[in-house]
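Enquirer: here is a sequence together with a model predicted from it:
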Amino acid sequence: MDIDQSLIFNLVFLAGIAQIALVFGSLVIPAMLNWKTELAKVSLLIKQMFWTYAAYILVINLCFGVLSVFAIHELLNGSLLALLICGFIAVYWISRVLIQFLYFDRKSFPKGKIYTAGEFALVVLFVFLSIIYSWAFYVNSVS
């Protein structure tokens, strides 16, 4: 394994750990953003759909992390499946970065240093994940 291969393996592994950490960190977001009070204002169906979507996102992030930690060789073996999975993960995180800046109503963001620091950390993480999985996609495409 050359230095470039070693680097991408280490970075994908780190990305996996980061996504698993993100899942655990996400468990405090409902309390920090007061979801219970906010969701009390919507119908039961909307509330159920919201929690379902939130759970899907949490599970997808966890699965990306688990794949990146425990199936790293399969994610970087140059196969069509590895190419497509890395491409999917890259598009997922790139989309998340775009949503952050092009869709979210920034005026509604909570105020305060903790929220600003949290948003900064998340954006850095999302950009990091976008870059790493885009690079993994590239590595698989040239293998």
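Expert: Looks like it arrived, so ask away.
Enquirer: only C-alpha atoms for contact and neighbour calcs from this point on.
Expert: OK.
Enquirer: now the helices for this structure?
Expert: Along the chain, the stretches classed as helices by DSSP state H are 3-26, 29-32, 35-39, 44-70, 72-75, 80-102, 113-142.
Enquirer: need those helices in a markdown table (columns: mean neighbour count).
Expert: Formatted as a markdown table, these follow (neighbours: other CA atoms under 10 Å):
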| stretch | mean neighbour count |
| --- | --- |
| helix 3-26 | 17 |
| helix 29-32 | 11 |
| helix 35-39 | 12 |
| helix 44-70 | 16 |
| helix 72-75 | 17 |
| helix 80-102 | 17 |
| helix 113-142 | 17 |
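Enquirer: residue 15 versus residue 90, what's the distance?
Expert: Separation of residue 90 from residue 15 (CA to CA, to the nearest Å): 11 Å.
Enquirer: hold the first one in mind and look at this next one:
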Amino acid sequence: MRNTDTLILMLYIAGAGQVFVALIYEWVRRILEWDADLARMKHVWNRQITNTYSRYIQGLNFAFGLLTLLFAPVFLETNIIVAALALIIGVYWGGRLIVALTYYNTEEITEKKRLFRIGAWAFNLLFGYLAVVYVLVFIVNQWPVTD
């Protein structure tokens, strides 16, 4: 397998992973009892803002995944816009991983069930994979790989 073929495969996996994260979001909200927690917020606008931001994030995850699935080979073309998009997506997922590892307190949920603990680690591995793939694509876009 050529280097570019490997990177394209990695991008397809990344795209599918992001679409998966977006689609599974409703199930995650349900098992984490997110809507019940939101309902207890004192101010309606805080609920609305939180809900709106979460939907934007879900939409971005889906859009990044769909763009990647539709245009994976294009990500390897030497193009400043493609490079910028890859870097933005890589930083986005790298930031998401850092927040998950340093800010979120997941003990309450991961102590309840082994599945939640496995799920938290699986998501973190996926976020790390996504960050690495897109930053790698950014680097390759700047210094193209020769097969």
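Expert: Structure's in. What do you need? Being a predicted model, the structure only gives us computed values, none of them experimental.
Enquirer: do you know how far whatever residue of structure 1 lines up with residue 2 of structure 2 is from residue 119 of structure 1?
Expert: Using TM-score structural alignment, the partner of residue 2 of structure 2 in structure 1 is residue 3. Distance check for residue 3 of structure 1 against residue 119 of structure 1: by CA to CA, it reads 33 Å.
Enquirer: one more: residue 103 of structure 1?
Expert: Using CA to CA, we find residue 103 of structure 1 at a distance of 15 Å from residue 119 of structure 1.
Enquirer: what's the answer for residue 135 of structure 1, then?
Expert: Look at residue 135 of structure 1 and residue 119 of structure 1: by CA to CA, they are 24 Å apart.
Enquirer: can you list residues touching both of residue 90 and residue 15 of structure 1?
Expert: The contact sets of residue 90 of structure 1 and residue 15 overlap at 129, 132 (CA atoms under 8 Å, 6 or more residues apart in numbering).
Enquirer: and residue 81 of structure 1, what does it touch?
Expert: Residues near residue 81 of structure 1 by CA under 8 Å, 6+ apart: residue 75.
Enquirer: residue in structure 2 matching it?
Expert: So, by TM-score structural alignment, residue 81 of structure 1 is matched to residue 81.
Enquirer: so what does residue 38 of structure 1 match up with in structure 2?
Expert: So, by TM-score structural alignment, residue 38 of structure 1 is matched to residue 37.
Enquirer: was I right about residue 100 of structure 2 contacting residue 123?
Expert: No: Residue 100 of structure 2 is beyond contact range of residue 123, at 9.3 Å (criterion: CA atoms under 8 Å).
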